[in-house]
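Peer 1: Sequence plus predicted model, see below.
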Amino acid sequence: MKTIIVTGAGSGLGKELSLLYSQQGYHVLLTGRSADKLSAVKTEIEQVGGMSNYVVLDVQQESDILKKVEELSKDHNIFGLINNAGVGHFGPFVRIAQQEISEMLHTNVFGTILMTKAVLPLLQAQGEGLLMNIISTAGLRGKVNEAVYAASKFAVRGFTESLQKEYENSPIKVKAVYMGGMDTPFWEGSDHIADSSHFRSAKEVAEMILEQIDQNEIIIESKKS
């Protein structure tokens, strides 16, 4: 059975993509920082007949990534990677703390790059695979009070577009997903969005991604239709 690794799989879009891929016959490896959340998603997948396992993994820790991916590759046929883990801190640029800048760059940029660096050789070795980077529409255009967040997403956009060119004649498919705000726990503790209920649900966005999976670039705006 082919295995897909999903980062940030404990909630939101990562959770919903994991559920959908498990229903398409994939074994899903759930990763994230909260064992309780990952365990709950694993149970939900198994209740509807899917197969999954989870491993606690912090994409900010390079040594953790390399060790865990190596261990996982010994027991599973790694077919794909969905780089979904991300964090955002918002507000006027001059008020963004150094720690917040560091967290966004290490999670959104370095986490995506290092996870890809660890998994891509496995896909090359088997001659096929899927790499999906969940980027955000903040990687397409700058936004007020999102300067560093947008910078991190523009970096992932450049990384993804470059890999698409590098692997364009390869059976390894590289997908760039640009989605707007969703109604998820991502906004908890932030006053950047007063009411996220007018956004699409994570489930709706996940379904739209799979409907458009043949495209290399998938853009889903935040507003409900």
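Peer 2: Looks like it came in fine. Numbers count the residues shown, from 1 in each chain.
Peer 1: Please count neighbours and contacts with C-alpha atoms only from this point.
Peer 2: OK.
Peer 1: Please enumerate the helices of the protein.
Peer 2: Using DSSP state H, the helices of the chain run over 12-22, 35-47, 62-75, 98-104, 112-126, 147-166, 202-211.
Peer 1: ok, now how distant is Gln61 from Lys203?
Peer 2: 29 Å (C-alpha to C-alpha, to the nearest Å).
Peer 1: who has more neighbours, these two?
Peer 2: Counted by other C-alpha atoms under 10 Å, Gln61 and Lys203 do not tie: Lys203 has more neighbours, with 20 against 14.
Peer 1: Grab the nearest non-local neighbour of that one.
Peer 2: Using C-alpha to C-alpha, 6 or more residues apart in numbering and skipping the chain neighbours, the partner closest in space to Lys203 is Glu16 (5.4 Å).
Peer 1: Please verify my assumption that Lys224 contacts Ser196.
Peer 2: No. With contacts defined as C-alpha atoms under 8 Å, Lys224 does not count as touching Ser196, sitting 11.1 Å away.
Peer 1: now the helices of the chain in TSV, with distance to Ala138?
Peer 2: Listed next are those as TSV, based on distance: least, C-alpha to C-alpha, whole Å:
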stretch	distance to Ala138
helix 12-22	16
helix 35-47	27
helix 62-75	25
helix 98-104	13
helix 112-126	16
helix 147-166	5
helix 202-211	16
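Peer 1: related to what we said a few turns ago, Lys224 and Ser196 - which one has more neighbours?
Peer 2: Neighbour count, other C-alpha under 10 Å: between Lys224 and Ser196, Ser196 has more, with 18 against 11.
Peer 1: Hmm, Asn83 and Thr112 touching each other?
Peer 2: Yes. Applying C-alpha under 8 Å, one finds Thr112 in contact with Asn83, separated by 5.8 Å.
Peer 1: what residues do these two have in common as contacts?
Peer 2: Contact criterion C-alpha atoms under 8 Å, 6 or more residues apart in numbering; residues shared by Thr112 and Asn83: Asn133.
Peer 1: The two: which is more packed in?
Peer 2: A count of neighbours by other C-alpha under 10 Å puts Thr112 above the other of Thr112 and Asn83, at 27 against 24.
Peer 1: And here is the other one:
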Amino acid sequence: MAKQTWLITGVSSGFGRSMTTQLLAAGNTVIGTVRNTTKVQDLIDDYPDTFICETLDVTDVPAIHRLVDRLAATHNIDVLVNNAGYGLFGAAEELGDQDVDKIIATDLTGSIQMIRSVLPYMRAQNHGRIIQISSYGGQVAYPGNSMYHAAKFGIEGFCESVAQEVAAFNIGVTIVEPGGARTEFRYGSAQVANLMPAYDDNPAHAFLAMLDPANGLAPGDPQRMAARIIESVDQTPAPLHMVLGSDAREKTIARLQERLAEYQSEADLAASTNFPVGD
């Protein structure tokens, strides 16, 4: 892979951190955004010429536009990776209004605005790659995770549309759908709503077992997943969907098969709402 400049949001942990360390070790330039520089001070020290650390809250839309405009004045951004985000668990009824607004602003709107900000510059340079970190939770929904699924289903629809809009400008879009991975997303940064006793014996609280490491760790290796994401940039055309983890692949295929069977069973129902032929 030729040396490139990558703009990655949320590089203090998880996939963002793993990708950044691998890219820097290979001689690439990484512009990494964080909310607090403390966790990446080692990268700042070790790669003073190729790691550019920027403080950004992706819920601050004007700040996103200002940052990208400033960076684009001195750098060609070859790859954007939308990685910043978090998980929110709890039944829909257990979530507060602020919980709903915050996760949409972070996991959905923040990604949309990052993509919108870089597109004019990628179009002008006639190349670019957008990598959206989603989840197989952008295809498969579970109880107790409604707002996370709302954000991921939403960003996948946005990216599928944008991919068709920008292909003519040599810009590729890849939606990454990891399964469970041993990152802070599950074992550190996940947020839990104010749980109600009414849901204690409900599937909406099944996530509590998943978040407890004592019940077994997730199978996904963040370093291997990061390596596969980096390698995808060399694929032409860009893969639109990239599922990582055999667990994610199996569950996604099963859900898509269920969905297809459901739609196929509704042929008569769908046709019953058309005007009669000839009318």
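Peer 2: Good, I have the coordinates. This one's a predicted model, so the numbers in the text were calculated from it and none came from an experiment.
Peer 1: what TM-score comes out when they're superposed?
Peer 2: Once superposed, the chains reach a TM-score of 0.89 (TM-score structural alignment, normalised by the length of structure 1), with 221 aligned residues with a C-alpha RMSD of 2.2 Å.
Peer 1: Which one of the helices of structure 1 lies nearest to Thr137 of structure 1?
Peer 2: Thr137 of structure 1 sits nearest to helix 147-166 of all the helices of structure 1, at 8.3 Å, using C-alpha to C-alpha.
Peer 1: Name the residues of the closest one that are buried.
Peer 2: Buried residues in helix 147-166 of structure 1, defined by neighbour count with 16 or more other C-alpha atoms under 10 Å: 147-157, 159-161, 164.
Peer 1: And the residues you listed, which is closest to Gln98 of structure 1?
Peer 2: Using C-alpha to C-alpha, the buried residues of helix 147-166 of structure 1 come closest to Gln98 of structure 1 at Val148, 10.7 Å.
Peer 1: Without its sequence neighbours, what residue ends up closest to the aligned partner of Thr20 of structure 2 in structure 1?
Peer 2: Here Thr20 of structure 2 is matched to Ser18 in structure 1, going by TM-score structural alignment. Nearest residue to Ser18 of structure 1, sequence neighbours excluded (C-alpha to C-alpha, 6+ apart): Val28, at 6.3 Å.
Peer 1: Alignment lookup: the one you found to structure 2.
Peer 2: Under TM-score structural alignment, Val28 of structure 1 pairs with Val30 in structure 2.
Peer 1: That match and Gly10 touch, don't they?
Peer 2: No. Using C-alpha under 8 Å, Val30 of structure 2 is not in contact with Gly10; the gap is 11.9 Å.
Peer 1: Show me the residue at the heart of structure 1, geometrically.
Peer 2: Asn84 (0.9 Å; C-alpha atoms, centre = their mean).
Peer 1: Would you mind measuring from that residue to Ser196 of structure 1?
Peer 2: 19 Å.
Peer 1: ok, now which ones touch the residue nearest to Ser18 of structure 1?
Peer 2: 3-6, 18, 21-22, 51-53 are the contacts of Val28 of structure 1 under C-alpha under 8 Å, 6+ apart.
Peer 1: Inside strands: which ones of these?
Peer 2: Under the assignment DSSP state E, the contacts of Val28 of structure 1 contribute 3-6, 51-53 to strands.
Peer 1: Gly139 is in contact with Met179 of structure 1, correct?
Peer 2: No. Using C-alpha under 8 Å as the test, Met179 of structure 1 is too far from Gly139 to be in contact (9.4 Å).
Peer 1: Leu13 of structure 1 - nearest residue in space that isn't next to it in sequence?
Peer 2: Ala202 (4.8 Å).
Peer 1: His241 of structure 2 -> structure 1?
Peer 2: Match for His241 of structure 2 (TM-score structural alignment): Glu217.
Peer 1: Next, count neighbours for that match.
Peer 2: 17.
Peer 1: next one: Asp221 of structure 2
Peer 2: 15.
Peer 1: Show me what it lines up with in structure 1.
Peer 2: By TM-score structural alignment, Asp221 of structure 2 lines up with Ser201.
Peer 1: So what's the residue count around the spatially closest residue to its match that is not a sequence neighbour?
Peer 2: Leaving aside its sequence neighbours, Ser201 of structure 1 sits nearest to Asp183 (C-alpha to C-alpha, 6+ apart; 5.1 Å). Neighbour count of Asp183 of structure 1, defined by other C-alpha under 10 Å: 18.
Peer 1: Distance check, Asp183 of structure 1 against Tyr167 of structure 1.
Peer 2: 33 Å.
Peer 1: Repeat that for Ala206 of structure 1.
Peer 2: 24 Å.
Peer 1: what does Lys67 of structure 1 give?
Peer 2: For Lys67 of structure 1, the distance to Tyr167 of structure 1 - C-alpha to C-alpha - is 26 Å.
Peer 1: Where is the longest strand in structure 2?
Peer 2: Max-length strand for structure 2 by DSSP E is strand 171-178.
Peer 1: before we move on, the earlier item: any idea which of the ones in strands among the contacts of Val28 of structure 1 is closest to Ile96 of structure 1?
Peer 2: Nearest to Ile96 of structure 1 among these, with distances taken as C-alpha to C-alpha, is Val6, at 28.7 Å.
Peer 1: counterpart of the closest one in structure 2?
Peer 2: With TM-score structural alignment as the criterion, Val6 of structure 1 pairs with Ile8.
Peer 1: list the contacts for its match?
Peer 2: Counted by C-alpha under 8 Å, 6+ apart, Ile8 of structure 2 has contacts 16, 20, 30-33, 80-83.
Peer 1: Over to Ile135 of structure 1?
Peer 2: 84, 153, 156-157, 176-179.
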